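Colleague: have a look; sequence and predicted model below, questions after that.
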Amino acid sequence: MIDLVIDQRRKDLGGFEVGRVLPYAKRRMVGPFVFFDHMGPVDFEAGFPKTVDVRPHPHIGLSTVTYLFDGEITHRDSVGAIQPIHPGEVNWMTAGSGITHSERFDTLRRTGGRMHGIQAWVALPTELEEMAPSFANHGPDDLPTYEGGGMWARLIAGKAFGAAAKVATHSPMFYVHWRLDAGAQAQLPAEYPERAAYVAQGSVEVDGRTLSAGQMAVFAPGDAITFTAQTDAVVMLLGGEPLGPRFIEWNFVSSSKDRLEQAKADWRAGRMKLPDADHDEWIPLPEPPPPANPMS
């Protein structure tokens, strides 16, 4: 059954919009997933400004998971990776003790075209929060697919439906891309205690309720969940074993508030290495708002 429905909150990043779903006030995490953004869709005209690019910025204590439906993004990071990602691939970057990266739209700037995808953050287990940073790109051959009964499915990461993706994860989890034809039925089994489904396109009926594009349903544990597509639909399934609470500030995730303060100080002081190809610009640490004037 549905425990909670979360509506995306749209935010303009200075050239394209994202729909923020996680974290949410009433549900900070689903399994290890601590962040979930729906990027676009946006149709770029060739020659759009470089200010749309995401300049270098830091992370600790998490893995970023980038997955595209349309377009291309070039990833650059401080461990030396320069990797374009295309639809149907996964860019999995583990920040661990600290990494910096940028996201560039060089190809779309030359050609124009649509950009549409999901970026998620997966928290690391407490004992691995300070592991060495790393990056990997995985193509379709590493991601099992299934087709039948009006459904097409790709396992992006983790284990589910009797399959395992060739993506190195650090805690029990699953992340799945479904395409459903109108009228098709599909089921999410009860193998993980924390599960959610995000409707990226179209609408589906679940538990007697219609879920539309931009909505995430978080499910109570213990029962399989049946989906019926009311239109052609794209649904992202996610969840896993809970890791315990995490603190989030800006791009940093940790089980320790003190570690967040250290990361902020390191970034502010320039102690975190920038990507080699991006050494001349970065996103500064956002300053907190000034305290309220007690006389106002």
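Modeller: Yep, that arrived.
Colleague: from here on, just use CA atoms for contacts and neighbour counts.
Modeller: Noted.
Colleague: ok, now how distant is Gly183 from Pro144?
Modeller: Using C-alpha to C-alpha, to the nearest Å, Gly183 is found at 24 Å from Pro144.
Colleague: now Ala168
Modeller: 14 Å.
Colleague: cool, and Lys273?
Modeller: In this structure, Lys273 and Pro144 are 35 Å apart, going by C-alpha to C-alpha.
Colleague: before we move on, what about Thr169?
Modeller: Counting by C-alpha to C-alpha - Thr169 and Pro144 are separated by 15 Å.
Colleague: about what we covered before: more neighbours: which of Ala168 and Pro144?
Modeller: More crowded of Ala168 and Pro144, by other C-alpha atoms under 10 Å: Pro144, with 16 against 11.
Colleague: grab the most central residue of this structure for me.
Modeller: By C-alpha atoms, centre = their mean, the chain has its centre lying nearest to Ala120, at 1.1 Å.
Colleague: this is the other structure I want to compare:
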Amino acid sequence: MLDIVIEARQAAIAPGMEVRRILPFRLRRMVGPFIFMDHAGPVDVQPSQAKSMDVLPHPHIGLSTVSYLFGGNVMHRDSLGVEQIIRPGEVNWMTAGRGIAHSERFEDPAALAGGNLEMIQTWVALPEKDEEAMPAFNNYKPDVLPIFTDTGVWMRLIAGNAYGLNSSVKTHSPLFYLHVVLEKGARFGLPKEHSERGFYIVKGNIEVAGRAYVAGQMLVFTKGVDPLIIATEPTTLMMLGGEPLGERHIWWNFVSSRKERIEEAKADWKAGRILLPPSDNHEFVPLPEDKSRPASSPPPQALS
């Protein structure tokens, strides 16, 4: 059966950048190992306003950030010294592990032309054994990601395994992450390989069991249920899920299985023990001062 419908909420991650936040949700913190999901754009601003959208250097621990674009491009810089432009169809997979800082800059005026910039950001929590791993970064081009087509259906497997396909993107636990495009009238189902499964409607409308659902909603299903998804107009979905990892605490940009590790990360960022990107170290996002919230209830996060 349908477990829950999550409505995306508006959130601001930078002065000029608002997003629709899907995860975490108070009644559903995670879907498999996915603990965070933001949908940014389409962004329609003047190129002169691009700098106001920049996400300044900020830290992460205990997770992997996953950036996926539908349009435009973004410059990623991190404390490993990586500088990478991410373009549509590519996957930026950054594993924070014990601690990393990165920025996202909108430096190409053409990327904002005509409301072209649109992206999905997710965080994947790490298994306990990998929470303190060395930070790492990988960029995967579209030609290494499996694609499946059928009548009215186009699908790219971003990460993990689904429908008998396997992605070369390195992950730390069993999961799936898919970009699916459906023509009007197309029918599709969720992969059966994983315990927890859901999908977010990026655009379009669908029906499941005779009920209509619209863009901005995420549907999460209980184990063993195989819903038939019918597109009632051209529709784009992001499907995700996998095996649960157990309880995770999230505060700002920090994720951990241990509350005390969140407190350590706060102190490390304030003390400068998490290094800034070497080519983007003149400004950063300060630690939010919000003593009223426990470590399991986050203030607004950065985009990734």
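Modeller: Okay, I see it. In this text the structure is predicted, and so the values were computed from the model without any measurement.
Colleague: which position in structure 2 aligns with the residue nearest to the centre of structure 1?
Modeller: Alignment note: Ala120 of structure 1 maps to Thr122 in structure 2; criterion TM-score structural alignment.
Colleague: you'd agree the residue nearest to the centre of structure 1 is up against Phe35?
Modeller: Yes: between Ala120 of structure 1 and Phe35 there is a contact under C-alpha atoms under 8 Å: 5.2 Å.
Colleague: in stretch 68-81 of structure 1, what counts as buried?
Modeller: 68-79, 81 (16 or more other C-alpha atoms under 10 Å).
Colleague: an error on my part: the question was meant for stretch 134-141 of structure 1.
Modeller: Ser134, Phe135, Asn137, His138, Pro140.
Colleague: and the third one, which helix or strand is it part of?
Modeller: For Asn137 of structure 1, the enclosing helix or strand under DSSP states H and E is strand 134-138.
Colleague: which residues sit against that strand?
Modeller: 79, 81, 83, 85, 89-95, 166-167 (C-alpha atoms under 8 Å, 6 or more residues apart in numbering).
Colleague: what's the closest of the residues you listed to Glu249 of structure 1?
Modeller: Closest approach between the contacts of strand 134-138 of structure 1 and Glu249 of structure 1, by C-alpha to C-alpha: Ala95, at 14.7 Å.
Colleague: gap between that closest one and Lys273 of structure 1?
Modeller: Taken as C-alpha to C-alpha, the span from Ala95 of structure 1 to Lys273 of structure 1 is 12 Å.
Colleague: swap in Gly222 of structure 1?
Modeller: Using C-alpha to C-alpha, we find Gly222 of structure 1 at a distance of 45 Å from Lys273 of structure 1.
Colleague: again with Gly61 of structure 1
Modeller: Taken as C-alpha to C-alpha, the span from Gly61 of structure 1 to Lys273 of structure 1 is 16 Å.
Colleague: same question, Ala184 of structure 1
Modeller: 49 Å.
Colleague: could you tell me the end-to-end distance of stretch 186-205 of structure 1?
Modeller: Using C-alpha to C-alpha, the end-to-end distance of stretch 186-205 of structure 1 comes to 11 Å.
Colleague: that stretch aligns to what range in structure 2?
Modeller: So stretch 186-205 of structure 1 sits over residues 188-207 in structure 2, by TM-score structural alignment.
Colleague: which residues are in contact with Ala125 of structure 2?
Modeller: If you count contacts by C-alpha under 8 Å, 6+ apart, then Ala125 of structure 2 has Pro33, Phe34, Ile35, Gly62, Leu63, Ser64, Leu245, Arg248, Val255, Ser256 around it.
Colleague: would you mind finding the match for the last one in structure 1?
Modeller: Per TM-score structural alignment, the equivalent position to Ser256 of structure 2 in structure 1 is Ser254.
Colleague: could you count how many residues lie near its match?
Modeller: Ser254 of structure 1 has 24 nearby residues by other C-alpha under 10 Å.
Colleague: so it sits against Ile248, correct?
Modeller: Yes: taking C-alpha under 8 Å as the definition, Ser254 of structure 1 is a contact partner of Ile248 at 6.7 Å.
Colleague: what separation do you get for the residue lying farthest from the centre of structure 2 and Asp78 of structure 2?
Modeller: Distance from the centre of structure 2 peaks at Gly210, with 29.2 Å (C-alpha atoms, centre = their mean). Using C-alpha to C-alpha, we find Gly210 of structure 2 at a distance of 46 Å from Asp78 of structure 2.
Colleague: ok, Gly222 of structure 1 touching Pro193?
Modeller: Yes: using C-alpha under 8 Å, Gly222 of structure 1 makes contact with Pro193 at a distance of 7.2 Å.
Colleague: thank you kindly, that will do.
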